[in-house]
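*Asks:* fold the following, please.
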Amino acid sequence: MADYNTYRTTQRVGTRQAVVDEGLRAYMSKVYGLMAVGMGVTAVAAYGISAAAVDASGQLTQLGTAIYASPLKWVIMFAPLLVVFAFGAAINRLSVSAATMLFYGFAALMGLSISSIFLVYTGTSIVQTFLVTAIAFAGLSLWGYTTKKDISGWGSFLIMGVIGLIVASIVNIFLQSSGMQFAISILGVLIFAGLTAYDTQNIKNTYLQLAGSDRDFLGKTAIMGALQLYLDFLNLFMFLLSFMGNRE
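*Replies:* Model prediction:
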């Protein structure tokens, strides 16, 4: 009888584990899917806006002058940062569909914010840097997902690093130091490489802790996870581009 009860207990545990594993795969697929669509929205928005910003002779159009050569450029530069904070504060009050649309709207705004890269760097170098970023991101995220090592302790150091990068980047807007920009780019790559692995593990652990929770709540956490990985990928790409990209 003891052996039979042990068998039934083991079977139930195995069944629950299988359900969790299946749910985790579906959850992570949703996170990566949302992130990929967001990156697609950003790419289309950035390319479309940059194309509309210059005329056939390569001169800035009225739109290009407004977004690249007027005080509006500062609003465009810092608006995504404000939206991220607002998104995090409002996510619990939004429906899943509204949060998803807000995420895609944010991705389009990011496209506007970074659209100047198509005017500054060659198309070939942008594509090459994107591919390098995609390979690096995939490897780092896979490691973060599969590693048995607890890297939750990285979080506070990485967040402090991000804050330092933001401050240094703002200061260098006025200093225009190429040496400082190179150092910022190197540190940015290292910090967002670490964040990619950290956020992936954190997203996985969040699901394991909340498995069985309200479906809408899990849907919102998936959107926030997609936003985190989206920002990791985009920042990794931008910092790599700053020293790998060939300028026009």
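*Asks:* all contacts plus neighbour counts: C-alpha atoms, from now on.
*Replies:* Noted.
*Asks:* next, the buried residues of stretch 132-149.
*Replies:* Neighbour counts over stretch 132-149 (16 or more other Cα atoms under 10 Å) mark 132, 133, 136, 137, 140, 141, 143, 144, 145 as buried.
*Asks:* just stretch 80-97 next, same as before
*Replies:* Neighbour-count burial for stretch 80-97 [16+ other Cα under 10 Å]: 80, 83, 84, 87, 91, 96.
*Asks:* check the offset of that stretch from the chain's centre.
*Replies:* Relative to its chain's centre, stretch 80-97 lies at 15 Å (Cα atoms, centre = their mean, to the nearest Å).
*Asks:* kindly report the same for stretch 218-235.
*Replies:* Put simply, stretch 218-235 sits 6 Å off its chain's centre (Cα atoms, centre = their mean).
*Asks:* also this sequence, please, to line up against the first:
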Amino acid sequence: MAEYQTYRAATAGVRTAEIDAGLRAHMNKVYGTMSGGLLITALAAWAIAGLAVTSDINSAAVNSEGFALMLREGQFLTGLGETLYATPLRWVIMFAPLAFIFFGWGALMRRGSAATVQLGFLIFSAVMGLSLSSIFLVFTGASIAQTFLVTAIAFASLSLYGYTTKRDLSGMGTFLIMGVVGLILAMIVNMFLGSAPLMFAISVLGVLIFAGLTAFYTQDIKTTYVSMAHHGDQEWLDKAAYDGALSLYISFLNMFQFLLMFMGQQE
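*Replies:* Take a look at the predicted model:
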């Protein structure tokens, strides 16, 4: 009997070690995928912004009144820039990522293979680059880089907390996700009001909400893996890694954008 108990303890120990090793690999995949998505977004935004502007008025787009659309002294929109930022297409670009999150991603997770989900994430990252390209037309490159660094430090600290804490964050997550819905509605309303105080309040709340969601999502990714690793469904675990990467990616980008409202400097 004692030998049997020793065998069970040894077997449980081996299984725990396997889950721990699998969890580390899973989290590395999550963070690696997220980092790859951020890189694609940054490169796409930078490249598109570069194509959207010109310093030569002769190369700029000319509107129906015969004037080139100027952003700042010596900088004009090109034909691509006018199409992206001065036509109704800008609303499509703005809301396309939201439509994908609310209506496309869930269907992709349910019906697509792991490879298809990964491709969907990468395409979404590129589209986000298109949506974010305008920040390079508004803020200086130095302030964008500085804000990105601050966001990265804050994100790493919050994610580490979510991974190591013994506190159950699930209740906080539900509350914060409800806060995101309210935040989106407030931003839509402020598009028409143009209120600076309301925009400031939205930015403060946005930073706090997505800071909390970073910790929540990290813990959720960890607990989901531990609970499902026993089933050995590697296809599902791969899809879960991409889903987790998307959640953290969205939290990072939103923190970055809201912090840019405070830290960004215009030329």
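*Asks:* just to revisit the earlier point, export the buried residues of stretch 132-149 of structure 1 to TSV and tack on secondary structure and distance to residue 70 of structure 1?
*Replies:* Converted to TSV, the buried residues of stretch 132-149 of structure 1 look like this (DSSP: H, G, I helix; E, B strand; the rest coil; distance: Cα to Cα, whole Å):
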residue	secondary structure	distance to residue 70 of structure 1
132	helix	33
133	helix	31
136	helix	36
137	helix	35
140	helix	39
141	helix	39
143	helix	43
144	helix	42
145	helix	44
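*Asks:* how about those, which pair is most distant?
*Replies:* Spatially, the most separated pair among those is 132 and 145, at 20.0 Å (Cα to Cα).
*Asks:* show me the contacts for residue 91 of structure 2.
*Replies:* If a contact means Cα atoms under 8 Å, 6 or more residues apart in numbering, then residue 91 of structure 2 has no contacts.
*Asks:* shouldn't it be within a helix?
*Replies:* Yes: assigned with DSSP: H, G, I helix; E, B strand; the rest coil, residue 91 of structure 2 falls within a helix.
*Asks:* ok, so what distance separates it from residue 83 of structure 2?
*Replies:* Per Cα to Cα, to the nearest Å, residue 91 of structure 2 is found 11 Å from residue 83 of structure 2.
*Asks:* what do these two both touch?
*Replies:* With Cα under 8 Å, 6+ apart, residue 91 of structure 2 and residue 83 have no common neighbours.
*Asks:* can you tell me the SS state at the counterpart of residue 262 of structure 2 in structure 1?
*Replies:* Under the alignment (TM-score structural alignment), residue 262 of structure 2 maps onto residue 243 of structure 1. Of the three states, residue 243 of structure 1 takes helix under three-state DSSP.
*Asks:* touching, residue 243 of structure 1 and residue 182? I think so.
*Replies:* Yes: if you go by Cα atoms under 8 Å, residue 243 of structure 1 and residue 182 touch, sitting 6.9 Å apart.
*Asks:* re the thing from before, from residue 219 of structure 1, how far off is the match of residue 262 of structure 2?
*Replies:* Residue 243 of structure 1 sits at a distance of 37 Å from residue 219 of structure 1 (criterion: Cα to Cα).
*Asks:* same check on residue 181 of structure 1?
*Replies:* Counting by Cα to Cα, the gap from residue 181 of structure 1 to residue 219 of structure 1 is 38 Å.
*Asks:* and what of residue 112 of structure 1?
*Replies:* Taking Cα to Cα, one finds residue 112 of structure 1 at 27 Å from residue 219 of structure 1.
*Asks:* residue range in structure 2 corresponding to stretch 161-173 of structure 1, please.
*Replies:* Mapping stretch 161-173 of structure 1 onto structure 2 (TM-score structural alignment) gives residues 179-191.
*Asks:* centre of the chain to the matching stretch, how far?
*Replies:* Distance, stretch centre to chain centre, for stretch 179-191 of structure 2: 17 Å (Cα atoms, centre = their mean).
*Asks:* what's the local residue count around residue 6 of structure 2?
*Replies:* As a burial measure, residue 6 of structure 2 scores 11 neighbours (other Cα atoms under 10 Å).
*Asks:* with residue 1 of structure 2 instead?
*Replies:* For residue 1 of structure 2, using other Cα under 10 Å, the count is 6.
*Asks:* now the helices for structure 2?
*Replies:* Assigned by DSSP state H, the helices in structure 2 fall at 2-52, 79-85, 89-99, 105-111, 114-132, 135-138, 141-164, 170-193, 196-228, 234-263.
*Asks:* between helix 196-228 and the first one, find me the angle.
*Replies:* Orientation note: helix 2-52 of structure 2 sits at an angle of 150 degrees relative to helix 196-228 (axes from the mean of the first three to the mean of the last three Cα atoms, to 10 degrees).
*Asks:* roughly how far does the aligned residue in structure 1 for residue 12 of structure 2 sit from residue 234 of structure 1?
*Replies:* When structure 1 is aligned by TM-score structural alignment, the residue opposite residue 12 of structure 2 is residue 13. As judged by Cα to Cα, residue 13 of structure 1 and residue 234 of structure 1 stand 40 Å apart.
*Asks:* who has more neighbours, those two?
*Replies:* residue 234 (18 against 12).
*Asks:* any idea how far whatever residue of structure 2 lines up with that one lies from residue 108 of structure 2?
*Replies:* Under the alignment (TM-score structural alignment), residue 234 of structure 1 pairs with residue 253 in structure 2. Relative to residue 108 of structure 2, residue 253 of structure 2 is positioned 22 Å away (Cα to Cα).
*Asks:* now residue 168 of structure 2
*Replies:* From residue 168 of structure 2 to residue 108 of structure 2 the distance is 29 Å (Cα to Cα).
*Asks:* quick one, what contacts the nearest residue to residue 31 of structure 2 once chain neighbours are set aside?
*Replies:* The shortest distance from residue 31 of structure 2 to any non-neighbouring residue, by Cα to Cα, 6 or more residues apart in numbering, is to residue 245 (6.4 Å). Going by Cα under 8 Å, 6+ apart, residue 245 of structure 2 touches 30, 31, 33, 34.
*Asks:* give me the nearest residue to residue 265 of structure 2, chain neighbours excluded.
*Replies:* Closest residue to residue 265 of structure 2 apart from its sequence neighbours, by Cα to Cα, 6+ apart: residue 139 at 5.3 Å.
*Asks:* so what's the residue count around that neighbour?
*Replies:* Neighbours of residue 139 of structure 2 (other Cα under 10 Å): 17.
*Asks:* fine, thanks again, bye for now.
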